[in-house]
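Colleague: One predicted model, sequence on top.
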Amino acid sequence: MYNETDTKVVVASRRNFVKGAGALGVTALFGGIAPAVLAKSTALLKIGALNTYSKVYAALGNANLNGMNLYFEQIGNTIAGRKIEIIREDDELNPQVGLQKMKKLIESDSCDIVTGIQGSNVAMAAVQYMRQSQAFVLCSGAGITDLSYTGLPYLFRCSTSSYTTLSSMGEWLYANLSKQAVLSASDFAGGRNAIIEFKSGFVKRGGTVIKEIYPPLGNNDFSPYLADIRSTDAKATFGFYAGTDAVRFVKQYDEYGLSKNCRLTGSGFMLEGDTLPAQGRTALGCINALHYADTLDNAANRKFVTDYQARYKEFPSVYAEYGYVAAHIMHTAIEAVDGDTSDKNKLREAMRAVKFLAPRGPFRFTPETQSPTHNVYIREVAEIGGRITNKVIHTISEVPEPARRPI
């Protein structure tokens, strides 16, 4: 029969036994089933990588995934004791497909967090579902400004809000290049939004828009639109294209002879690492704005470029940097909550506190919008060391996104 002293000894012994067994593997003590408290720290960390891996934006989505994989490989594919499992889904740049795939990732795959989503049309189509499901999403693609003003507590964006980049570009173009311009973009939500935002800087300073032109997304022949530009006698154009559209537009622009008299400028996505190899010398001299360049001379970027080249045998594009930064943010925030992604409010606060020097330069989230505050670079396409790339000709430091919808 146990007395009080005996009871204390037994309890203490049991605690020591369980504590010691933890080092050996507590799962074995419970018939192969781990207690719930252990499941929190050892369950797979499921990350949904929803992006465009086919069609016009295929190179963009694949580069994003490459950048994310590179970072995760460097930390042993584990965060806070949880092994990382990436579940890749192709949205095909189709809003309906994207919504279906997001539902699968959240409801069937039980992902802790979803990242990616390059197409602005796909991202906006998923907003209502994100609101209903309370899904935790780190957008590492779509730049449409509207995404920042949805009021969704668990939606973050680590890529860019196009307003900060394009309004800055509009102001710079007016001050340094031309007081008049023709504007053109692929005819989809992101393209039209980009033109509106460029105008918010350009027209605000006093610039005149001669004409706006919107070829269809995935266009092959730009000659009718280039003829339209030529007819205006404009001295400068601003364009927003990406992927294969960007390659075709820039090459045909030069082939059409417009480069001689009408300076081609645009969003940096039009003249990036995924397009420049195909655009080649036809892109030389083009002016563009973006928050990243692979030629940036800072320690984080030098390491990123070196590691990416070693892993993938090519220079990283901005989309690869998106994925790399997304992985860094998830690592930092999830470590801060000791791997417990079930408390979304704590994870949100941890993510809002993330601040570091990324390959693009200083990075932090704008608290009101949960989109980035970062540098904007005015770049010129040049040949450096025998390679066609971008050199930075002007830096606008740590541009914050407006707390309220600017336009």
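Modeller: Sure, I can see it.

Colleague: C-alpha from now on. contacts and neighbour counts both.
Modeller: Will do.

Colleague: Which parts of the stretch 151-300 of the chain are helices?
Modeller: 162-176, 189-202, 223-231, 243-255, 276-279, 299-312 (DSSP state H, counting those that start in this stretch).

Colleague: Mind listing what's buried along the longest one?
Modeller: Neighbour counts using 16 or more other Cα atoms under 10 Å place 162-174 of helix 162-176 among the buried residues.

Colleague: same question, the third one
Modeller: Of the residues in helix 223-231, those buried under the neighbour-count criterion (16+ other Cα under 10 Å) are Y225, L226, I229, R230.

Colleague: Out of the residues you listed, flag the one nearest to A283.
Modeller: Closest approach to A283 among the buried residues of helix 223-231 (Cα to Cα): L226, at 15.7 Å.

Colleague: can you tell me how far that closest one sits from A289?
Modeller: Per Cα to Cα, to the nearest Å, L226 is found 22 Å from A289.

Colleague: Could you say which helix or strand holds the nearest residue to N94 once chain neighbours are set aside?
Modeller: Leaving out its chain neighbours, the residue that sits closest to N94 by Cα to Cα, 6 or more residues apart in numbering is V122, at 6.2 Å. Using DSSP states H and E, V122 sits in helix 120-125.

Colleague: buried set for the helix or strand just after that helix?
Modeller: Sequence-wise, the next helix or strand downstream of helix 120-125 (DSSP H and E) is helix 127-133. For helix 127-133, a neighbour-count test (16+ other Cα under 10 Å) marks V127, M130, R131 as buried.

Colleague: coming back round to it: any buried residues in the helix holding V122, and which?
Modeller: In helix 120-125, counting by 16+ other Cα under 10 Å, buried: S120, N121, V122, A123, M124.

Colleague: who's in contact with the second one?
Modeller: With contacts defined as Cα atoms under 8 Å, 6 or more residues apart in numbering, the neighbours of N121 are L93, N94, P95, F188, A189, G190.

Colleague: try it against this one:
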Amino acid sequence: MNTKKMITGIMATLAIVAATTTASRAEDTVKVGVVIPMTGGFQSNGRQINAALKTYVATHGETAGGKKVEFIVKDDGSSADNALRISQELVTSDKVSILTGFGNTPTALSVAQISKRAKIPQIIMVAATSSIMKASPYMLRTSWTIPQVASVIGKWAPENGTKKFVSIVSDYGPGADAEEWFSKTLEANGGSVISKLKVPLANPDFAPFLQRAADEKPEGLFVFVPTGAGAAFMKQFVERGLDKSGIKVIAMADVTDDDLLNDMGAPALGVITGGPYSTNHASPENQTFVDAFKKNNNGMRPNMVAAAAWDALDLIYKTLDKTKGDATGDTFVKAAEGMQLQSPRGPISIDPQTRDIVQNIYMRKVEKVGDEFYNTEFQTIENVKDPAH
């Protein structure tokens, strides 16, 4: 009987040791769920994010705050429903402490309910609609906001001689934000939007909208379409002869995406955009970033999505360093608030009041540099906050 009790006691002790060891291993690892669109309409964003993740880990290693950082990458297929289901599984089954990624606004919004309920930090790498930050107190953003960029363009254009516009935007949340903040700022600075056109998000055909815009005879077109659709827009702009009409294209940075600019070629020359980053941004940090990115991704060129993803990862690592590896929602977010980082795009910080990004916005012009096309920055507007907050 004593022998049986002893064996039972030993078995119980071994079980406790095993459980403790497993818990200890778990505590030594911070799991990060990366929910991105590797397929579907926003897959170019997923491709850039995945490449940035590969580059960041290759250059910074897999530890932060004294713990191993494990990334679990999942494809949401550009779908909000998929993003919600995947994030739920990442939190309940994979036990992730942090969620990041979110290549568009609908996916970020759908997952905000999990972030809020489970107190999981949700770090936005792309989704740029201003209002999403209100959806969860555990949300942080390292990309940009549509009003942050559109308001800068709306002020710059009339100050530089272009006042009469037609706006063409994709018909979804970010497009509405772009139209509203460009118009509002343009009109406050003496300009006017004589016609506001909305293009379907799925399978857009810009030709009829470009014809309507041409008929209005504006001085400029303000354009916002998601990354990836800019090439189709510029191709149709040239095909309709609008490049010779004297109508200027002054657009959001997505239209002349750095990743696709060489494929767009000559039609993009001279296009002016406002944005948070250009591949040829002149700084040592950016040179190091671009070189490492190309080295780790077969010569691929990083765009502003890659820069934002890189900064999200940098925010995760530096916040974990600050908390000594504690990724608990309240602790992590409090430590991240006010964080200042030297990004490939220039200095950035997390606004402690809004948890949103503060950064430089650059006015850029497409130019040919050697055999390649680049968005060349020619004016810097420093420390821009989201005016919609």
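Modeller: Alright, I've got the coordinates. These figures come from a predicted structure and were not determined experimentally.

Colleague: ok, back up a step: show me which of the buried residues of helix 120-125 of the first structure is closest to P359 of the first structure.
Modeller: For the buried residues of helix 120-125 of the first structure, the closest approach to P359 of the first structure (Cα to Cα) belongs to S120, at 23.6 Å.

Colleague: The closest one contacts D187, doesn't it?
Modeller: No. Between S120 of the first structure and D187 there is no contact, the gap being 12.0 Å when judged by Cα atoms under 8 Å.

Colleague: Name the next helix or strand downstream of the host helix or strand of A21 of the first structure, please.
Modeller: Using DSSP H and E, A21 of the first structure falls within helix 4-24. Next helix or strand after helix 4-24 of the first structure toward the C-terminus (DSSP H and E): helix 36-42.

Colleague: hey, where'd the strands end up in the stretch 51-200 of the second structure?
Modeller: For the stretch 51-200 of the second structure, the strands defined by DSSP state E, counting those that start in this stretch cover 63-64, 67-75, 98-101, 122-124, 139-141, 164-170, 192-199.

Colleague: Select, out of these, the one closest to D263 of the second structure.
Modeller: Of all these, strand 164-170 sits nearest to D263 of the second structure, with 21.6 Å by Cα to Cα.

Colleague: matching residues in the first structure for the closest one?
Modeller: Aligned using TM-score structural alignment, strand 164-170 of the second structure spans residues 180-186 in the first structure.

Colleague: Distance from the matching stretch to the middle of the chain?
Modeller: 24 Å (Cα atoms, centre = their mean, to the nearest Å).

Colleague: Over to stretch 149-164 of the second structure?
Modeller: Per Cα atoms, centre = their mean, the centroid offset for stretch 149-164 of the second structure relative to its chain is 23 Å.

Colleague: Equivalent analysis for stretch 202-218 of the second structure, please.
Modeller: 28 Å.

Colleague: thinking again about what came up before, so the helix holding V122 of the first structure matches what in the second structure?
Modeller: On the basis of TM-score structural alignment, helix 120-125 of the first structure is assigned to residues 105-110 in the second structure.

Colleague: compared with the first structure, how much does that stretch deviate?
Modeller: Its aligned residues in the first structure lie a mean 2.2 Å from stretch 105-110 of the second structure after superposition (mean Cα distance after the TM-score superposition for the first structure).

Colleague: among the strands of the stretch 51-200 of the second structure, which is nearest I132 of the second structure?
Modeller: Across the strands of the stretch 51-200 of the second structure, closest to I132 of the second structure is strand 139-141 (Cα to Cα), at 8.7 Å.

Colleague: residues in the first structure aligned with that closest one?
Modeller: Here strand 139-141 of the second structure aligns to the first structure at residues 155-157, judged by TM-score structural alignment.

Colleague: How about residues contacting the matching stretch?
Modeller: For stretch 155-157 of the first structure, contacts defined as Cα under 8 Å, 6+ apart pick out A135, F136, V137, L138, C139, S140, G141, S148, Q370, S371, P372.

Colleague: Can you redo the residues you listed as CSV, where the extra columns are neighbour count and distance to I196 of the first structure?
Modeller: Shown next, in CSV, are those (neighbours: other Cα atoms under 10 Å; distance: Cα to Cα, whole Å):
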residue, neighbour count, distance to I196 of the first structure
A135, 23, 30
F136, 23, 29
V137, 21, 26
L138, 26, 25
C139, 27, 22
S140, 32, 22
G141, 28, 19
S148, 25, 16
Q370, 26, 22
S371, 27, 19
P372, 24, 20
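
Colleague: before we move on, the earlier item: so how far is Q96 of the first structure from the residue nearest to N94 of the first structure?
Modeller: Distance of V122 of the first structure to Q96 of the first structure, given as Cα to Cα: 8 Å.

Colleague: can you check A194 of the first structure too?
Modeller: Counting by Cα to Cα - A194 of the first structure and Q96 of the first structure are separated by 23 Å.

Colleague: K251 of the first structure too?
Modeller: 32 Å.

Colleague: same deal with T150 of the first structure?
Modeller: For T150 of the first structure, the distance to Q96 of the first structure - Cα to Cα - is 19 Å.

Colleague: what do you get for L138 of the first structure?
Modeller: 20 Å.

Colleague: repeat for I113 of the first structure
Modeller: 20 Å.

Colleague: ok, the two, which is more surrounded?
Modeller: I113 (19 against 15; other Cα atoms under 10 Å).
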